[in-house]
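K.L.:
For reference, the sequence and a predicted model appear below.
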Amino acid sequence: MKRISFRTRAVFDHMPRALDVLNRMDFRLHAARVNMICSEVAEVEIEFEATGLLSASVFINRLRQMHGITELDERSLEGAVQNAGALAGHEMRAAALR
C-alpha cells in the first residue's frame, strides 16, 4: 500500500482529479483526507493500492503533471503494516506467557 500527499490551492479541483486518475488506473482506494494548512492551501493525502496493470509511480507522475500541485510526497506503507502486524503478534505472545 502507498500513501501520497500533496499541497494545493485548488483542492476542489485537484482532489477529484487525483481520485479520478486513481479510479481510471483501476487502483484500490483505502483512504483520502484533506487538511487545510491555511485558508488558501490544503494538504491532500491518499492511501491506495496499485492493483491494475500500471505501477504506483505512473500515478505519481500523472499527479506531477497537474499544474498547481506542490510538495508531492510518496511513502510506502507496506513495511509499516508488516511491522504493526509483527508487533501485535509479539504482544499477544507476551500476554500468553504472563
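P.N.:
That came through, no problem.
K.L.:
contacts and neighbour counts: CA atoms only from here.
P.N.:
OK.
K.L.:
continuing past the helix or strand hosting residue 58, what's the next helix or strand?
P.N.:
Residue 58 is part of helix 56-64 when elements are defined by DSSP states H and E. Going down the chain from helix 56-64, the next helix or strand is strand 70-76, by DSSP H and E.
K.L.:
Next up, a structure to set beside the first:
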Amino acid sequence: MASAYLDVRASFAIAKITSITSPGPAAHLFGLARADARALGYRDAENSGLSEPPVPVMFADEPELVHGWQDGVIEWESQWEYIDVCSFCFGDHSVLQCPRV
C-alpha cells in the first residue's frame, strides 16, 4: 500500500528540483504539495484521538510541509470551536438546553 505522506514528500522533492530548472511551474507544484499536506493534516486530526496529533515523520524536516499539515489540523479543530455555544444567547450550552427559549 502506498503512503500518502511519501507521495506528498515526493511531490515536494519534484517541486524543489523543478524550481532549479524552471522556477515558474515550481510555484504551482509547491502549492499542490502544501495543499496535499493540509488535507492530510485535516484527515489526521479527524481520525486522531489526541488533542495535538504528532507531525508525520515524512514532513518533520520540511517546514513548508509541516506548516501545511498544521494548517489542516487547525482547520479541523476550528470547526468545533463553537459547537457547544447556544445560537440564541451564546451561552455555554446548546440551543436545546437554553433557559431563555
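P.N.:
Thanks, I have the structure now. From a predicted model like this one, the values you see are computed outputs, not experimental measurements.
K.L.:
Quick check: TM-score for this pair?
P.N.:
Comparison of the two superposed chains (TM-score structural alignment, normalised by the length of structure 1) gives a TM-score of 0.33, and 60 aligned residues with a Cα RMSD of 4.5 Å.
K.L.:
for the helix holding residue 58 of structure 1, packing partners?
P.N.:
Where contact means 3 or more Cα pairs under 8 Å, 6 or more residues apart in numbering; DSSP states H and E, helix 56-64 of structure 1 is packed against helix 11-24.
K.L.:
just to revisit the earlier point, identify each buried residue in the helix holding residue 58 of structure 1, please.
P.N.:
56, 59-60, 63 (16 or more other Cα atoms under 10 Å).
K.L.:
Can you give me every residue that contacts residue 25 of structure 2?
P.N.:
By Cα atoms under 8 Å, 6 or more residues apart in numbering, the contact set of residue 25 of structure 2 is 18-19.
K.L.:
could you point out which element follows the helix or strand hosting it?
P.N.:
Here residue 25 of structure 2, judged by DSSP H and E, is contained in helix 23-47. Remark: after helix 23-47 of structure 2, the chain's next helix or strand is helix 63-78, criterion DSSP H and E.
K.L.:
That next one versus helix 23-47: what angle between them?
P.N.:
40 degrees (axes from the mean of the first three to the mean of the last three Cα atoms, to 10 degrees).
K.L.:
Now do helix 63-78 of structure 2: everything it contacts.
P.N.:
For helix 63-78 of structure 2, the external contacting residues (Cα under 8 Å, 6+ apart) are 33-46, 55, 59-60.
K.L.:
Return a selection command, for use in ChimeraX, containing the buried ones of these.
P.N.:
This is how ChimeraX selects the buried members of these, with burial counted by 16+ other Cα under 10 Å:
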select :33,34,35,36,37,38,39,40,41,42,44,45,55,59
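K.L.:
follow-up on the earlier one: how distant is the helix holding residue 58 of structure 1 from the center of its chain?
P.N.:
On the basis of Cα atoms, centre = their mean, to the nearest Å, helix 56-64 of structure 1 sits 12 Å off its chain's mean C-alpha point.
K.L.:
Can you give me the neighbour number for residue 91 of structure 1?
P.N.:
Residues near residue 91 of structure 1, counting by other Cα atoms under 10 Å, number 12.
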